[in-house]
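build me a structure from this.
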Amino acid sequence: MTGFARVSRSTPQGELTLSIKSVNHKGLDLHLHMPVELDSAEPALRSALRKRLTRGHVQVMVHFKRAGGNSSSIVINEPMLRAWLDSFRAAASQFGLDTQPDLNQALRIPGMLESRAPEASTEDLDAALLDAAAEALAELDAFRIREGAAIEVEIRQRTESIADIVRRMEAIRSRALPHFQHRLRDRLADLLAGASLDPARLAQEAAVLAEKSDISEELVRLRTHATQTEALIAAEGETGKKLDFLLQEMNREANTILSKTGGIGELGLALTDLGLAAKAEIDRIREQSLNIE
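Okay, here's the model as predicted:
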């Protein structure tokens, strides 16, 4: 399910910002982008994410801006300066020079001045990050709950549409079956022209073939699966995998109906149109099922 959340935290060391973006994915695919100062918190952050998320391609971006911008203090490399002074005095003594060291010259030596960032408390930063992650996950849940409610309404409408299609197909089927039996008798008679066959036996064989082409069982199962789908999306807990199974079963029934409704004239065409409409509704539910955990 898609979602987005961003949370900021102010710490003595600086400003911490964490954002979570989730898009549809069958499994859970985590991608974390963090500054080096917070590397130690990555295992705990991954664990927190896995406890709350079960599906989705999830990107977590963490930014850390030190207090005062990128303020770093400039300090003298004292060991280096001390070594330089010792060397200067030793050379002056050795060569009988009466001169004093020039600090300005010394500070121009590469490495004599160092930029040092203030030490950050790893524990404090890690705690702030995990606290921000907990709040962001709560916001993400709220976002996904709102989206889930809208998806539930749409899927419910689709399943009601499928149930209505089933009712219409049942009405047509009751008229189509005798018509199909009659057509079968005519075709069998044409095929067996000149052969001696009892008319009663011919009618019986036509009825058997018509029964095999009946779609009543498929319609019952299609309606049942639609009802189960509606109940499933209203239930709590993980529903994605169960919904995938029900959609496969509904699609199977719709395909079987389409394979049986050919050759019945206009009534058959009407059943075919309704079967295709049912498949279209199933496909739309499948698209939304990618958003459901």
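
going forward, measure contacts and count neighbours with C-alpha atoms only.
Fine.

ranges for the helices of the stretch 101-250 of the chain?
Taking DSSP state H, counting those that start in this stretch as the test, the helices found in the stretch 101-250 of the chain are 103-107, 122-191, 199-212, 216-234, 240-260.

quick check: which element contains residue 63?
Using DSSP states H and E, residue 63 falls within strand 56-66.

got it, and residue 283?
helix 265-289.

could you point out which element follows the strand holding residue 63?
strand 73-76.

just the buried residues of stretch 80-87, please?
81, 84-85 (16 or more other CA atoms under 10 Å).

next one: stretch 65-79
By neighbour count on 16+ other CA under 10 Å, the buried set for stretch 65-79 is residue 66.

this one as well, want them side by side:
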Amino acid sequence: MIKSMTGYGRARKELHKRDITVEVRSVNNRYLDCTVKMPRMYSFAEEAVKACVQRAVSRGKVDVFITVDASAADVAKVSVNRELAAQYAAALGELAELCGPTAYKLTPETLARFPDVLTVTKEDEDLETVSADLCAVLEEALGAYNEMRAVEGEKLAADISGRLDTILTCTAKVEERSPETVAEYRQKLTARMEEVLQSASVDPQRILLEAAIYADKVAVDEETVRLRSHISQLRTMLESNEPMGRKMDFLIQEVNRESNTIGSKCNDVAIAQVVVQLKAEVEKMREQVQNIE
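You can find the predicted model right below:
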């Protein structure tokens, strides 16, 4: 079943003491445009995130929002700058000598108060593990996102299918009315010739020839056959699980072209009214197809 390009999905999960939240949203677009917004410290995983999105989505402007609470995963490491501490200790010893024989005892607590003697750093993170965790939560969000797109796709397919039925009905009306226009033209031509010639006899062969020329001029058999073919292909595409938005857009342009040709060929009020209805349905259908992946 076809999918809409409009969707939203969200997932939240705690992995390796990291609380990860991912939101995915998209709108229609001619091609795939993926934007990822995440904390700068996790920017190394951006390409992996985009690769996950590309596997799940083929068209649309997709925005991915990732937030990470890693406070529980932060492991602090305290290290001693031995060289600097020794220099502080030597300097304090010199000061003690200058002050005289006063008893002075240097303690670790005293040295620890000096700047840069003790440094606190975070342990290096396993980048591959973090990237895998982000993608795992993203996959869940994409699952919810695709479910919403599938629901929207079903509604679009139902609407387009109904409009295809209307177009098929209009096509049948054109096929039914087209031969009648030739017969009416023949009758009008005969009556006009008789009125002009009055007492003189009308050559039936001439009437038949003119009617044949007119019939060839206004014939829409080829256009209606192609219309039915396009409608059949569109119905098949509606049932496809592959992205069909671009193909459907092209076919609808062809349907519109055939409709214009029928309108320009037929100099008949009834057919003109049917063509107006047909083109209105085509235009509505084209707007819907713009949202199909």
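
got a TM-score for the two of them?
TM-score for the superposed chains, counting by TM-score structural alignment, normalised by the length of structure 1: 0.78, backed by 279 aligned residues with a CA RMSD of 3.7 Å.

ok so, going back, which of the buried residues of stretch 80-87 of structure 1 fall within helices?
The members of these that map onto helices under DSSP state H are 81, 84-85.

and of those, the nearest to residue 219 of structure 1?
When those are ranked by distance to residue 219 of structure 1 (CA to CA), residue 81 comes first, at 90.7 Å.

how about the closest one: what's its closest non-neighbour residue?
residue 112 (6.7 Å; CA to CA, 6 or more residues apart in numbering).

which residue lies farthest from the center of structure 1?
residue 96 (79.7 Å; CA atoms, centre = their mean).

show me what contacts that one?
Residue 96 of structure 1 makes contact with no residue, according to CA atoms under 8 Å, 6 or more residues apart in numbering.

how close does it sit to residue 105 of structure 1?
As judged by CA to CA, to the nearest Å, residue 96 of structure 1 and residue 105 of structure 1 stand 21 Å apart.

do residue 9 of structure 1 as well
44 Å.

and the aligned residue in structure 1 for residue 180 of structure 2, how many residues sit next to it?
Taking TM-score structural alignment, residue 180 of structure 2 has residue 175 as its aligned residue in structure 1. Per other CA atoms under 10 Å, the neighbour tally for residue 175 of structure 1 reads 11.

try residue 66 of structure 2
Count around residue 66 of structure 2 with other CA under 10 Å applied: 20.

let me see the contact set for the alignment partner in structure 1 of it.
Alignment note (TM-score structural alignment): residue 66 of structure 2 maps to residue 62 of structure 1. Taking CA under 8 Å, 6+ apart, we find residue 62 of structure 1 in contact with 16-19, 32-35.

most neighbours of all those residues, which one?
Neighbour max across those (other CA under 10 Å) = residue 18, 22 neighbours.

how close does the host helix or strand of that residue sit to structure 2?
According to DSSP H and E, residue 18 of structure 1 maps onto strand 14-23. With mean CA distance after the TM-score superposition for structure 1, strand 14-23 of structure 1 departs from structure 2 by a mean of 1.3 Å once superposed.

wouldn't residue 158 of structure 1 be in contact with residue 281 here?
Yes. Here residue 158 of structure 1 lies in contact with residue 281, judged by CA atoms under 8 Å, at a distance of 5.9 Å.

and the residue nearest the centre of structure 1?
Most central in structure 1 (CA atoms, centre = their mean) works out to residue 24, at 2.3 Å.

does that one touch residue 293 like I think?
No. If you go by CA under 8 Å, residue 24 of structure 1 and residue 293 don't touch, sitting 9.6 Å apart.

now, among the buried residues of stretch 80-87 of structure 1, which is nearest to residue 210 of structure 1?
Within those, the smallest distance to residue 210 of structure 1 is 102.9 Å, found for residue 81 (CA to CA).
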